[in-house]
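S.K.: Got a predicted structure plus its sequence, pasted below:
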Amino acid sequence: MGFFAARQPILDKSKSLFGYELLFRTSLENVFPDVDQEKATSKMIESLQFDLGLDRISDGKLAFINFTEKTLLGGYPELLPKQKVVIEILETAKPTKALYIALHSLHKKGYMLALDDFIHDSRWEPFYKLIDIVKIDYLESTPQEIYETIAAVKKYPNIKLLAEKVETNKEFKEAVELGFDYFQGYFFSYPEVIKSVTLTPGQTSIATLMNKVAEESPDFEEITKLFELDVTLSFKLLRYTQSAMFKRRNPIKTIKQAVLVLGKTELERFVGLLFSAQFSGDKPQELIRLSMQRAKFCELIAPYCSQRNNSSSAFLTGMLSLVDAMLDADLIAVINDLPLSEEIKSALTKKQGWLADCIELCQHFEKGDWQQMEATCERINIPYTNILEEYETAGVWAEEKLDELG
């Protein structure tokens, strides 16, 4: 049974990353069909320890992991390191004496505990002193249920509130005002307030470079001239080529030499890093990571779409797919102002073409919507298992590049 995991970011009030909820599924099977839940959980833990790697998939942040009542009673959480996980108690669990004893033991051993999709029920009140986080479904819960739950846990200072399924900045601000501490969802990947935006000369230069590098046969003379017109970009290019990964015997003496040393593939990545830095401003770092992961994922699946020679266009499309959130601007207005091919513009503004399919797959993966992802793969004739592996590869690449961005 092969395991794959998506992860959903959990941010704090300052929109800094606090942790990830890990969303698991088996390869080519829906959830855990015909598999005993305990056995499935055991396999999942084994996969975390030996295959997926807890540190790698959660990037050193807390990993929120769901456990059923049966697996909690079976002591499965203790197979994972207490300093790296938050044990989520699924809403299907019943507040029994046996469960209290199991959770009390985990609490005493230092594990963080969270009630998932929780609505206040007086039967759970004896458990509150053991709980660190209460997760409330902000989308599905009624205002009355949210208010009652907040009021019930307010007298327990050990409990932090986490709002799940926060999908807009308006909802984020409302949740902050209600007293929530953490927020799960992709609200940060949408513009906060749509406003008119004029690109700076530096942003325009980078957008032009991205488009030129994405061409099937880039004109390196023209790319060199674009770098030479911007002193800051030239400096960053020369510094980047000094990296130990570019082995060479002679020092770089000209911009053209630096461009040629990098070549098309590495230039594409370098300009992508510049884009993230220039366009993201003071946005959450998770937004930058997400745009970079989308870019790499789109590049990796281009060959599966019979577009092996267009992987650079795919990379660029993925990178630009969140530019509206980076600039707090209307996506169509921004994209139409950029020097991009009609194929890329059509994908981003009209959701048409194979590049739009790449972005759609990204979005399904981010939400852990396995059924829709599988349906999209079937529709566009892409092998499903390969896509899962490519997304994991893209995630590792994005983390590495984000570290380089510093």
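M.R.: Sure thing, it's come through.

S.K.: rest of the way, CA atoms for contacts and neighbours
M.R.: Fine.

S.K.: tell me the contacts of Tyr182?
M.R.: Shown in contact with Tyr182 (CA atoms under 8 Å, 6 or more residues apart in numbering): Ile10, Leu11, Asp12, Lys13, Phe18, Lys160, Leu161, Leu162, Ala163.

S.K.: Once you drop chain neighbours, what's closest to His364?
M.R.: Leaving aside its sequence neighbours, His364 sits nearest to Met373 (CA to CA, 6 or more residues apart in numbering; 5.5 Å).

S.K.: mind listing which of the contacts of Tyr182 are in strands?
M.R.: Ile10, Leu11, Asp12, Phe18, Lys160, Leu161, Leu162, Ala163 (DSSP state E).

S.K.: Secondary structure of Leu355: a helix, I assume?
M.R.: Yes: when DSSP: H, G, I helix; E, B strand; the rest coil is applied, Leu355 is found to be in a helix.

S.K.: I figured it hits Leu316, correct?
M.R.: No: using CA atoms under 8 Å as the test, Leu355 is too far from Leu316 to be in contact (10.0 Å).

S.K.: Identify, by residue count, the longest helix of the chain.
M.R.: helix 255-280 (DSSP state H).

S.K.: name the helices or strands packed onto it?
M.R.: helix 201-213, helix 220-228, helix 231-241, helix 285-301, helix 311-320, helix 323-327, helix 384-405 (3 or more CA pairs under 8 Å, 6 or more residues apart in numbering; DSSP states H and E).

S.K.: winner for burial among the ones you listed?
M.R.: helix 311-320 (a mean of 28; mean count of other CA atoms under 10 Å).

S.K.: what's in contact with it?
M.R.: Residues from elsewhere that reach helix 311-320 (CA under 8 Å, 6+ apart): 210-211, 213-216, 265, 268, 272, 291-300, 302-303, 344, 347-348, 355, 358-359.

S.K.: Show me where the stretch 1-150 of the chain has its helices.
M.R.: Along the stretch 1-150 of the chain, counting by DSSP state H, counting those that start in this stretch, helices occupy 37-50, 54-58, 69-73, 97-108, 143-153.

S.K.: then this one, side by side with the first:
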Amino acid sequence: MAISVPADPASGRSGPKEVAVVRHPIADARNIVVGYELRFGGSIDLGDPAMDAKATSALLVEAFGDIGLETLAGRHPAWVTIARNFLVEIGPPPVRPDRAVLQIKAYHARDDLLQILQRLSRSGYTIALDEWEGDLGQNVEELMSLCSIVRVDISKISAAELPRVLRVPKMQGALLVATEVGDHAAFLRCQELGFTYFQGEYFAQPRTFKHRGVATAGLGSLRRLNELTSGEVSFEDLERIISSDVGLSLKLLRYVNSAFFSLPRNVSSVHEALSLLGVRTVRRWTTVMVLASIPDVPDELVSLGLRRAHMCEILAGGTTSEEREMMFTIGLFSVADALLDMPMADVLETLPFTEELQAALLRREGPKGELLAAVTAYERGEFPTLPVNDTRPTLAGAYRAALEWADETSRAIA
């Protein structure tokens, strides 16, 4: 169900459109998600000081009511940036204090905002100071005293300057969040500096490029993936591949018998699963489970791969089932380098993918690569537009559907 807002003439579509929203994970040092920052596109920008607060509030109520906070953030708090005029004119967003972290940009706060923040803090809301760069101008120190969390965009501050920037928040005892953490080297630096939480693309990047090849823990997975992606796998071949791995067989049977599939009877063997679901379906889920079972992989990374896979599949639109399956594979394997901790080029050398798939995954080339690029841009909160196509949904609609599906699937295969 779409959220109706005024049509955007520039979008190329007529009638109502959906509110674009994306969630960005915030994780601790063990890569366990502790919250999701919600970023809205189009008509909702809670952090824009020039916005129409009342109109934005109405859209926000619709967004939370229609999409549901459970879908957007699950059991975690939703981190939302709020502009001064929204708080002054409207108050807090329609979210319970225990389900939200309110982010306030670091700037010279007026007394009316400080009074509102004091009331919110007494009401149980957690307040985070966002985009802190070490400026102790008028009222900023008082603003910080109301914020138990301080967020620092490390991409905007040099490594030499970071200790100075962190001095005051550390003296205040604030919990430090590093944002825009681009890779594992930056993640490790931030850990050493005393950051507690981390946000950025680091978790979806390979941890090291020190050598060609893959860690021993991933060798078995690569062999399985090679067999599973080799052309047309027969019923007998797939049964042999799965049955030869006891752990994989048990995981597949547990998953097939879960509420996700809602089969009419309990499935007790790989042969029976293949007979009921078919080679294509079992092959897909076996591939997903091989990737998800690689040791020491963050759950959020598996969820990201599933979300991209389903979003790409949805956006393939009214093409053939083979094309949709190919787009699912491209989305799923777009995180294979991070899952296997090796460069994407090395991953693809070991897998029998076509030139078309390799070009899409390595260089975002061709129609399939361009579609993957649009999906990843949407994830970053850039909210691109796709050419008008009546056979496929909007990026916003595809993201929402993929988000819910990926979360449900992640729980089922855990």
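M.R.: That came through fine. Small disclaimer: the values here were computed from a predicted structure and weren't measured.

S.K.: quick revisit: out of the helices of the stretch 1-150 of structure 1, which is closest to Lys82 of structure 1?
M.R.: Closest to Lys82 of structure 1 of the helices of the stretch 1-150 of structure 1, according to CA to CA: helix 97-108, at 8.9 Å.

S.K.: Relative to structure 2, which residues correspond to that closest one?
M.R.: Aligned using TM-score structural alignment, helix 97-108 of structure 1 spans residues 111-122 in structure 2.

S.K.: Residues touching the helix or strand that contains the residue nearest to His364 of structure 1, excluding its own?
M.R.: For Met373 of structure 1, the host element (DSSP states H and E) is helix 370-380. Here helix 370-380 of structure 1 makes contact (CA under 8 Å, 6+ apart) with Arg25, Asn30, Cys305, Asp357, Leu361, His364, Phe365, Pro383, Tyr384.

S.K.: cool, stretch 95-112 of structure 1 as well?
M.R.: Stretch 95-112 of structure 1 is contacted by residues 69, 72-73, 75, 78, 82-83, 85-87, 113, 123-124, 127, 130-133 when judged by CA under 8 Å, 6+ apart.

S.K.: Repeat that for stretch 298-310 of structure 2.
M.R.: 25, 31-33, 203-204, 288, 291-292, 327-335, 339, 375-376, 399, 402-403, 405-407, 409-410.

S.K.: repeat that with 7 Å
M.R.: Residues outside stretch 298-310 of structure 2 that contact it (CA atoms under 7 Å, 6 or more residues apart in numbering): 31, 203-204, 292, 327-332, 334-335, 402-403, 406-407, 410.

S.K.: Next: stretch 354-369 of structure 2.
M.R.: When contacts are defined by CA under 7 Å, 6+ apart, stretch 354-369 of structure 2 is touched by residues Met327, Ile330, Ser334, Met344, Ala345, Leu348, Glu370, Leu372, Ala373.

S.K.: Check the gap between the aligned partner of the second one in structure 1 and Ser291 of structure 1 for me.
M.R.: Just to be clear, that refers to Ile330 of structure 2. Counting by TM-score structural alignment, Ile330 of structure 2 lines up with Thr317 in structure 1. Distance, Thr317 of structure 1 to Ser291 of structure 1, by CA to CA, to the nearest Å: 10 Å.

S.K.: Ok, Leu52 of structure 1 next?
M.R.: Counting by CA to CA - Leu52 of structure 1 and Ser291 of structure 1 are separated by 22 Å.

S.K.: average distance between the match of helix 97-108 of structure 1 and structure 1?
M.R.: Stretch 111-122 of structure 2, aligned to structure 1 and superposed, deviates on average by 0.8 Å (mean CA distance after the TM-score superposition for structure 1).

S.K.: which of the residues in that stretch are buried?
M.R.: Judged by neighbour count (16 or more other CA atoms under 10 Å), stretch 111-122 of structure 2 contains these buried residues: Leu113, Leu114, Ile116, Leu117, Gln118, Leu120, Ser121.

S.K.: Same question for stretch 359-370 of structure 1.
M.R.: Ile359, Glu360, Leu361, Cys362, His364, Phe365, Glu366, Lys367, Gly368, Trp370.

S.K.: where do the strands sit along the stretch 51-200 of structure 1?
M.R.: For the stretch 51-200 of structure 1, applying DSSP state E, counting those that start in this stretch gives strands covering 62-67, 85-89, 112-115, 133-137, 160-164, 182-184.

S.K.: Just the angle for the fifth one relative to helix 143-153, thanks.
M.R.: By that I understand strand 160-164 of structure 1. Angular relation of strand 160-164 of structure 1 and helix 143-153 on a 0 to 180 degree scale: 160 degrees, by axes from the mean of the first three to the mean of the last three CA atoms, to 10 degrees.

S.K.: in structure 2, what residues pair with strand 160-164 of structure 1?
M.R.: Per the alignment by TM-score structural alignment, strand 160-164 of structure 1 matches residues 175-179 in structure 2.

S.K.: Please apply the same query to the shortest one.
M.R.: Following TM-score structural alignment, the partner segment of strand 182-184 of structure 1 in structure 2 covers residues 197-199.
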